[in-house]
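Enquirer: What follows is a protein structure lacking sequence information:
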């Protein structure tokens, strides 16, 4: 078993419950950790034998582009696609952070962290 981590993916998106959040948008940070068998790819040196992090980043960008009220919804969509579209992924954890959220205080970010495992 091995781990691939994508850290500090910075995106601009339009999520939130307030109307201005979906019109103006804001900055987000996404972190992703996936686990899978990387033994074959470590020997073959072939992209088709591993979990392609270009694919992972594309899924994150595509799902972040779909406006949602809740970060939980976005995180669940990201996890669902990664697990369903890449059979080598056995477990995935995603953190979606809204930077400088409009919550009436000096808060750097709010983060939703969710994990999904492949059902056997």
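Expert: Perfect, thanks for sending it. Computed from a predicted model, the values in this text were never measured in an experiment.

Enquirer: only C-alpha atoms for contact and neighbour calcs from this point on.
Expert: OK.

Enquirer: for this protein, which helix is longest?
Expert: helix 71-85 (DSSP state H).

Enquirer: got the contact list for that one?
Expert: Outside of helix 71-85, the residues within contact range by C-alpha atoms under 8 Å, 6 or more residues apart in numbering are 15-16, 56, 59-60, 63-64, 68, 89-97, 112-118.

Enquirer: Same question for stretch 3-11.
Expert: By C-alpha under 8 Å, 6+ apart, stretch 3-11 touches 27-36, 38, 51, 53, 57, 61, 64.

Enquirer: And those, which of them are buried?
Expert: 27-36, 38, 51, 61, 64 (16 or more other C-alpha atoms under 10 Å).

Enquirer: just those residues now: which is nearest residue 1?
Expert: Closest approach to residue 1 among the buried ones among the contacts of stretch 3-11 (C-alpha to C-alpha): residue 36, at 5.3 Å.

Enquirer: One more to weigh against that first structure:
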């Protein structure tokens, strides 16, 4: 078993419950960690034998472009797509962070994390 991780994917998106959040948008950081068998790829040195992180990045960018009220919903959509399109992935952990959230306080970021196994 092994892991493939993408850290601090930057995206500008329009998520939130408040009208100004969806109208103006804000900056987000997304982290993805997937668990899969990397044994074959470690021997073959072939992209076809591993999980292509370019594909994961594409999924993240596409799902972040669809407005949602809740970060939980965005994270779940990302995981659902990973499981749908990358059959060798057994577990996925996705964190979505809103930078400088509008919560009347000095908060650097708010993060939601989902950690799911295939067929959860």
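Expert: Perfect, I can see it now. The structure presented is a predicted model; accordingly, all values stated were derived computationally and were not measured.

Enquirer: circling back: please narrow the buried ones among the contacts of stretch 3-11 of the first structure to those residing in helices.
Expert: Those of those lying in helices (DSSP H): 61, 64.

Enquirer: Export the buried ones among the contacts of stretch 3-11 of the first structure as JSON lines, with columns for distance to residue 75 of the first structure.
Expert: Output for these, formatted as JSON lines (distance: C-alpha to C-alpha, whole Å):
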{"residue": "27", "distance to residue 75 of the first structure": "16"}
{"residue": "28", "distance to residue 75 of the first structure": "12"}
{"residue": "29", "distance to residue 75 of the first structure": "12"}
{"residue": "30", "distance to residue 75 of the first structure": "9"}
{"residue": "31", "distance to residue 75 of the first structure": "10"}
{"residue": "32", "distance to residue 75 of the first structure": "10"}
{"residue": "33", "distance to residue 75 of the first structure": "13"}
{"residue": "34", "distance to residue 75 of the first structure": "14"}
{"residue": "35", "distance to residue 75 of the first structure": "17"}
{"residue": "36", "distance to residue 75 of the first structure": "19"}
{"residue": "38", "distance to residue 75 of the first structure": "24"}
{"residue": "51", "distance to residue 75 of the first structure": "19"}
{"residue": "61", "distance to residue 75 of the first structure": "12"}
{"residue": "64", "distance to residue 75 of the first structure": "9"}
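
Enquirer: Determine which two of the buried ones among the contacts of stretch 3-11 of the first structure are furthest apart.
Expert: Most distant of those, by C-alpha to C-alpha, are 27 and 38, 32.7 Å apart.

Enquirer: where do the strands sit along the first structure?
Expert: For the first structure, strands defined by DSSP state E occupy the ranges 2-13, 26-36, 89-99, 109-117.
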